[in-house]
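>>> below are the sequence and a predicted model; questions follow.
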Amino acid sequence: MKIVVPVKRVLDYNVKPRVKADGTGVDLANVKMSMNPFDEIAVEEAIRLKEKGAASEIVVVSVGPQKAQETLRTALAMGADRAILVQTDDVVEPLAVAKLLKAIVEAETPGLVLLGKQAIDDDSNQTGQMLAALTGRPQGTFASKVEVDGDFVNVTREVDGGLETVRLALPAIVTTDLRLNEPRYASLPNIMKAKSKKLETKSPADYGVDITPRLTVLKVTEPAQRSAGVKLADVDALVGKLKELGVGA
């Protein structure tokens, strides 16, 4: 079984985002970029499935600028077999990404597509679900456990009430949650081997997909500063303060 894993190049989670002075977006100049953490979990899970003999090949895919090759090389160093970069310098919205992935899925015919549940830069949580709808494949989202069982995959999902297990007929789409696994670090030998692994570069036009944005960002602002707390002398003062604020009224 072949597994396709889409990965995204995002602002590193250890870096504090800075909004541009004109409010048009987040400033990405001269800051550290890395693989989206949820996508890293998806890559790790694909590798583990391959190590168990449930998968034969892992193809990682990214949509973004030329520098996204670094993210793909990281996935190759972790253990993926080959990579595809759909290169564009334009902002690509989730629906356009899903359409590009649909074209790649049709060309690669994987048994399983593993995606991070969301990207930490926009928190859209849409691409996996859109891809499932476009391809007509069953989907399991927010996976905390993935088990391939013959022609099916059992996915344990994290839901508000606890855990839910669904059984999907392959081929299927699965999005990964934080508690699925702990991604490995790429060893130096594997980093060197990754340089010789195949990385194919395509364009959105190659797949016949229009990536023109459908949404317009009006303004990006910093979160509001939290006001300082107030220390009260006793319970009566607390009750009075709550009444003053209208809490419980």
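Sure, I can see it. Note that the coordinates shown come from a computational prediction; the quantities given were computed from them, not determined experimentally.
>>> could you use CA atoms for every contact and neighbour count after this?
Will do.
>>> check which helices and strands whichever strand or helix holds A133 sits against.
Following DSSP states H and E, the helix or strand that holds A133 is helix 127-135. Applying 3 or more C-alpha pairs under 8 Å, 6 or more residues apart in numbering; DSSP states H and E, one finds that helix 127-135 contacts helix 94-108, strand 139-149, strand 172-176.
>>> tilt between the helix or strand where V5 lies and strand 172-176?
V5 is part of strand 2-6 when elements are defined by DSSP H and E. Put simply, strand 2-6 runs at 40 degrees to strand 172-176, going by axes from the mean of the first three to the mean of the last three C-alpha atoms, to 10 degrees.
>>> state the distance from T175 to M35.
16 Å (C-alpha to C-alpha, to the nearest Å).
>>> strands along the protein, start to end?
Remark: strands assigned in the chain by DSSP state E are 2-6, 9-11, 33-35, 57-64, 82-87, 112-116, 139-149, 152-159, 162-169, 172-176, 199-202.
>>> circling back to that earlier point, so for the helix holding A133, what gets flagged as buried?
127-132, 135 (16 or more other C-alpha atoms under 10 Å).
>>> check contacts around G140.
155, 157, 166, 168, 172-175 (C-alpha atoms under 8 Å, 6 or more residues apart in numbering).
>>> here's the one I want to compare it with:
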Amino acid sequence: MTIRGRILLAALLLAAGGARAETFLMKGGTRFDGRILSATTDYLGVEVRGRVLDIRRDSIRRIDYESDWDGRSVRLGERVIKAGLGGALALPAYGFNRAANGGLAAGFEFLVHVKPQWDLGLRLDEMSFTEARPMSASLDGTSQVQAAALLLEGRWLARPGRRVSPFAAAGLGFNIYSQETEMTPRQGYAWADTGTREMREVEDASTGLAVLLAGGVQVLLTRDYLADFEAGWHYWRIDGAKLGTPLQSSSHVQAVSLLARLGWRF
């Protein structure tokens, strides 16, 4: 665009400041109001104060739609940071419920709104499970489990133009699983290597694949803040041989979580 064209565009944008329409935030920092009349792969036809301008899509950082104050926002390119707390429950697959019961869960997300119905970003889940009474007929004891997973996450919004929207999410990444186990032989039993009955403690960690499937509801609170409520299923590959009783033969564990999060859009 020539210097003269830039000056003309700037004048039109300033004149459009009072119009009640979509608000455009350009990558160069300019902000103006206009109404979208047409769209192609590369350009938007935008009416600004009675003039129609062809604006390249790749020059636009974000569009705040007129109905945004009512929560009906579809702002492509916006970013969201979310954090929340909730609860987690170990599932019985491969004996995980013998090593852990219920516990606390924390979740963190950084997402970019890449398409009207799609977000893409990173997610960190952390869980701390309470002690359980696992072991076997010959051993008694407790275990404490900590798990964290870092995932690449994709999220689909069912109703991106509404204040309340159901969503589904999936993630793939890796997990760090640690377990501290305290074991004591039961009455009538002893350790095979020493013949004694003292309490022994084993602490080890395992890393592996992490998979997430989740769904929930997102609520747009204001132009810049949102909340969501999510139920998730977590799959973690582990090396049971490293972790010992009661997961010595396990190749994976599973858990479910419920999270409530608050987010900031920018």
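That came in fine, so what should we check first? All of these numbers come straight from a predicted model, not from anything done at the bench.
>>> post the TM-score for the overlay when you can.
Comparison of the two superposed chains (TM-score structural alignment, normalised by the length of the first structure) gives a TM-score of 0.20, and 84 aligned residues with a C-alpha RMSD of 6.1 Å.
>>> looking at the helices and strands packed on helix 127-135 of the first structure, which is nearest to K193 of the first structure?
Among these, helix 94-108 comes nearest to K193 of the first structure, with 23.2 Å by C-alpha to C-alpha.
>>> tell me the secondary structure at A241 of the second structure.
Here A241 of the second structure is recorded as helix under DSSP: H, G, I helix; E, B strand; the rest coil.
>>> wait, V153 of the first structure sits on R167?
Yes - with contacts counted by C-alpha atoms under 8 Å, V153 of the first structure reaches R167, the gap being 5.8 Å.
>>> the two: who's more crowded?
Neighbour count, other C-alpha atoms under 10 Å: between V153 of the first structure and R167, V153 has more, with 21 against 16.
>>> what sits against that one?
V153 of the first structure makes contacts with 146-147, 167-170, 172, as judged by C-alpha under 8 Å, 6+ apart.
>>> one more pass at 7 Å, please.
By C-alpha atoms under 7 Å, 6 or more residues apart in numbering, the contact list for V153 of the first structure reads 146-147, 167-170.
>>> of those, keep whichever come out buried.
Among the contacts of V153 of the first structure, those buried by neighbour count (16+ other C-alpha under 10 Å) are 146, 167-170.
>>> for these, which one is nearest A98 of the first structure?
A98 of the first structure lies nearest to L170 out of these, by C-alpha to C-alpha, at 18.9 Å.
>>> picking up where we left off before, redo the contacts of G140 of the first structure as TSV? Include distance to V86 of the first structure.
Below are the contacts of G140 of the first structure laid out as TSV (distance: C-alpha to C-alpha, whole Å):
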residue	distance to V86 of the first structure
V155	29
R157	30
V166	32
L168	29
A172	22
I173	20
V174	21
T175	21
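>>> filter those to the buried ones?
Buried members of those, scored by 16+ other C-alpha under 10 Å, are 155, 157, 168, 172-175.
>>> and the closest residue to F38 of the first structure other than its chain neighbours, how many neighbours?
Counting by C-alpha to C-alpha, 6 or more residues apart in numbering, F38 of the first structure lies nearest to G116, which is 4.2 Å off, once chain neighbours are set aside. G116 of the first structure has 29 neighbouring residues, counting by other C-alpha under 10 Å.
>>> and G116 of the first structure, how far is that from K202 of the first structure?
Separation of G116 of the first structure from K202 of the first structure (C-alpha to C-alpha) stands at 22 Å.
>>> what's near enough to touch Q179 of the second structure?
143-146, 203-205, 243.
>>> hey, where'd the helices end up in the second structure?
3-15, 240-243 (DSSP state H).
>>> who does the shortest one touch, helix- and strand-wise?
Packing contacts for helix 240-243 of the second structure, counted by 3 or more C-alpha pairs under 7 Å, 6 or more residues apart in numbering; DSSP states H and E, involve strand 200-220.
>>> once you drop chain neighbours, what's closest to L220 of the second structure?
Distances taken as C-alpha to C-alpha, 6+ apart place L226 nearest to L220 of the second structure, at 4.4 Å, with adjacent residues excluded.
>>> residues contacting the one you found?
L226 of the second structure touches 219-220, 262-264, counting by C-alpha under 7 Å, 6+ apart.
>>> change it to 6 Å
By C-alpha atoms under 6 Å, 6 or more residues apart in numbering, the contact set of L226 of the second structure is 219-220, 262-263.
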